[in-house]
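*Asks:* Compute the structure for the input listed below.
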Amino acid sequence: MQSSAPRHIPLLLGLDFSSAPSKRKPITMASGHLRGQVLVLQGERSFVSLGDLGEFLTQTGEWLCACDFPFGLPRELVLALGWPRQWPALMAHYAALSRAEIRAQFAAFCAPRPVGAKFAHRACDGPAGASPSMKWVNPPVAYMLHAGVPLLLEAGAHLPGLHDGDRRRVALEGYPGLLARELIQRRSYKSDDRSKQTEERLIARKDLIEALEQGRSRLGLRLKLSHAQRDALVDDASGDRLDAVLCLMQAAWASQREGYGLPAEIDPLEGWIVSA
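*Replies:* The predicted model follows:
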């Protein structure tokens, strides 16, 4: 179920997501627009609740957003648990579970499996270097899926390869780590732990931002920042602002490509990470 990218996208968005947002750790969104191969960062905003984000997505007319949370579950896991094999029914079933129920069922799946192969993976995890979408700790992406996908569906979003919705509101699964690793390899550039917000991570953020501005990634885009925007990205030791911008870069790349740059065939339960 692929679709061509629309000719005109008035608002490009990148979303650094949290399944439990708060004033201390809000959801962060970056917005921008393309001028040729230059992505201009327009601004960033924060949401301290899932409801606030949902309201924004529903009330904003047209957008293309790359979201830093998974849109699907590993097919192996779904089949093993006997869950629905069609994505809409699967997501409805998943959304109806509590987090405790999700954790219990996933832990029971993992328990008999050998060390090093506890989790089931999606086909996109390897190419993207992403955590399995069933992981409930460090990071709790299973809960992010549980919290995030219903917001997209409530907003009527179109999820290429998974769900046919309003083509004026397109949601793609992004992953900032994919782009960051291309530019600064395995260097860590962020931490929520103040004791780990080191000079090395500060330098890594500066190097990553410089690489984005110079257009050194395979996305072929250059990021344009004001001095104030650059300083804000450097100073945010949590990396949330920078992760939102990395997702924004992936959204911009997708907006220029047929079918948003996604593979011609995507597992309709698992989805795909854009630019992987």
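*Asks:* alpha carbons only for contacts and neighbour counts from here, please
*Replies:* Fine.
*Asks:* what's the residue closest to the geometric middle of this structure?
*Replies:* Asp68 (1.6 Å; CA atoms, centre = their mean).
*Asks:* I figured that residue hits Leu15, correct?
*Replies:* Yes. Counting by CA atoms under 8 Å, Leu15 is a contact partner of Asp68 at 6.0 Å.
*Asks:* what about the nearest residue in space to Cys124 that is not next to it in sequence, distance to Gly261?
*Replies:* Closest residue to Cys124 apart from its sequence neighbours, by CA to CA, 6 or more residues apart in numbering: Trp272 at 5.6 Å. Distance check for Trp272 against Gly261: by CA to CA, to the nearest Å, it reads 10 Å.
*Asks:* neighbour count winner among the two?
*Replies:* Neighbour count, other CA atoms under 10 Å: between Trp272 and Gly261, Trp272 has more, with 27 against 17.
*Asks:* Chain neighbours aside, what residue packs nearest to Trp87?
*Replies:* Spatial nearest neighbour of Trp87, excluding adjacent residues (CA to CA, 6+ apart): Leu269 at 5.3 Å.
*Asks:* before we go on, could you also do this sequence so I can check it against the first one:
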Amino acid sequence: MRMPTRILLGCDFSSAPTKRKNIVVAVGARQAEDAVRLSALHRFSSLDDWSAWLAAQSAWVGGFDLPFGLPRELVETLHWPGQWAALMAHYGQLERSEIRRQFSGFCASRPAGGKFAHRATDGPAGSSPSMKWVNPPVAWMLHAGVPRLLAIGAHFPAHQPIPERTPPRIALEAYPGLLARQLIGRTSYKSDEAGRQTIERRQAREQMLTALLEGRTELGLKLDIDTAQANALVEDGSGDALDAVLCLVQAAWALRHQDTPGPGYGLPPDIDPVEGWILCAKRP
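*Replies:* So this is what the prediction gives:
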């Protein structure tokens, strides 16, 4: 049976999307060896619409800006299941109030400056701990996103055994902040507050886009877009569309490295499946 044409996805995720704050999915495809073409941007104001759209796409490799795993230290302390699939089933059925209660209890017994447990990937990626439930609420993103991806049959290479045949839908954990820092350092380029969407942040988005078009990242990929798409990315002061595109570029890099040893897709061969790994983060 011939595999359907595999598209690339980059997803800027929200655990509680609305008409004002959408989930944004960038759709594209690789061009030759060193370029990725952006074909469309889709916006979703509900989790159900997002997951239904993903399920309707026959085959994809997607980079999703949400955590797929939890720190092993946290999991073992709470005596939660030690296998990823069972852990996600357990986590997904918990109410958020109960998750907050257990996470708060874990943090309360730890010293100031070390309240949260971290995954091994957090340091290299510069990401927030996946157990954090505020600023940003990535624990809720995991709670909302992973069960829905599992329900539509997505395969998680960083967490699941390597199958005999490549599954049609491949879900990879991406982080736009990792790529953004390669482009403009720690300069701020976005805000959800209209009053903070300044000319300086707009200029930062222009700078990022120019660097992406020229392929000035460690990934060795150039972004191919048209003028209307470029304008849309620059004018989106929230940065959501640009973040989705950054995840798309990371997914393109992963597809380019799908045959690397271990789980493939450029992931390290010895990662902890409970914790997972963020695309393009270098193991120290």
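*Asks:* tm score of chain vs chain?
*Replies:* Here the TM-score for the pair of chains, by TM-score structural alignment, normalised by the length of structure 1, is 0.95; 270 aligned residues with a CA RMSD of 1.3 Å.
*Asks:* corresponding residue for Gly63 of structure 2 in structure 1?
*Replies:* Using TM-score structural alignment as the criterion, the counterpart of Gly63 of structure 2 in structure 1 is Ala66.
*Asks:* which stretches of the stretch 101-250 of structure 2 form helices?
*Replies:* 122-125, 138-151, 176-184, 199-214, 227-235, 240-256 (DSSP state H, counting those that start in this stretch).
*Asks:* Give me whichever of those is most buried.
*Replies:* helix 240-256 (a mean of 28; mean count of other CA atoms under 10 Å).
*Asks:* quick one: that one to structure 1 mean distance?
*Replies:* Once fitted to structure 1, helix 240-256 of structure 2 is off its aligned match by 0.3 Å on average (mean CA distance after the TM-score superposition for structure 1).
*Asks:* quick one on the thing from earlier: will you turn the helices of the stretch 101-250 of structure 2 into JSON lines that also has distance to Lys19 of structure 2?
*Replies:* Formatted as JSON lines, those follow (distance: least, CA to CA, whole Å):
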{"stretch": "helix 122-125", "distance to Lys19 of structure 2": "30"}
{"stretch": "helix 138-151", "distance to Lys19 of structure 2": "17"}
{"stretch": "helix 176-184", "distance to Lys19 of structure 2": "22"}
{"stretch": "helix 199-214", "distance to Lys19 of structure 2": "23"}
{"stretch": "helix 227-235", "distance to Lys19 of structure 2": "18"}
{"stretch": "helix 240-256", "distance to Lys19 of structure 2": "13"}
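*Asks:* between these, which one is nearest to Lys21 of structure 2?
*Replies:* Closest to Lys21 of structure 2 of the helices of the stretch 101-250 of structure 2 is helix 240-256 (CA to CA; 8.9 Å).
*Asks:* What about Gly43 of structure 1, how many residues nearby?
*Replies:* Gly43 of structure 1: 13 surrounding residues under other CA under 10 Å.
*Asks:* on that earlier part again, which neighbours do Asp68 and Leu15 of structure 1 share?
*Replies:* Counting by CA atoms under 8 Å, 6 or more residues apart in numbering, the common neighbours of Asp68 of structure 1 and Leu15 are Cys247.
*Asks:* I figured the residue nearest to Cys124 of structure 1 hits Leu262, correct?
*Replies:* Yes. Judged on CA under 8 Å, Trp272 of structure 1 makes contact with Leu262 at a distance of 7.2 Å.
*Asks:* tell me, what's touching those two both at once?
*Replies:* Contacts common to Trp272 of structure 1 and Leu262, judged by CA under 8 Å, 6+ apart, are absent.
*Asks:* where do the strands sit along the stretch 1-150 of structure 2?
*Replies:* For the stretch 1-150 of structure 2, applying DSSP state E, counting those that start in this stretch gives strands covering 7-12, 23-31, 35-44, 60-64.
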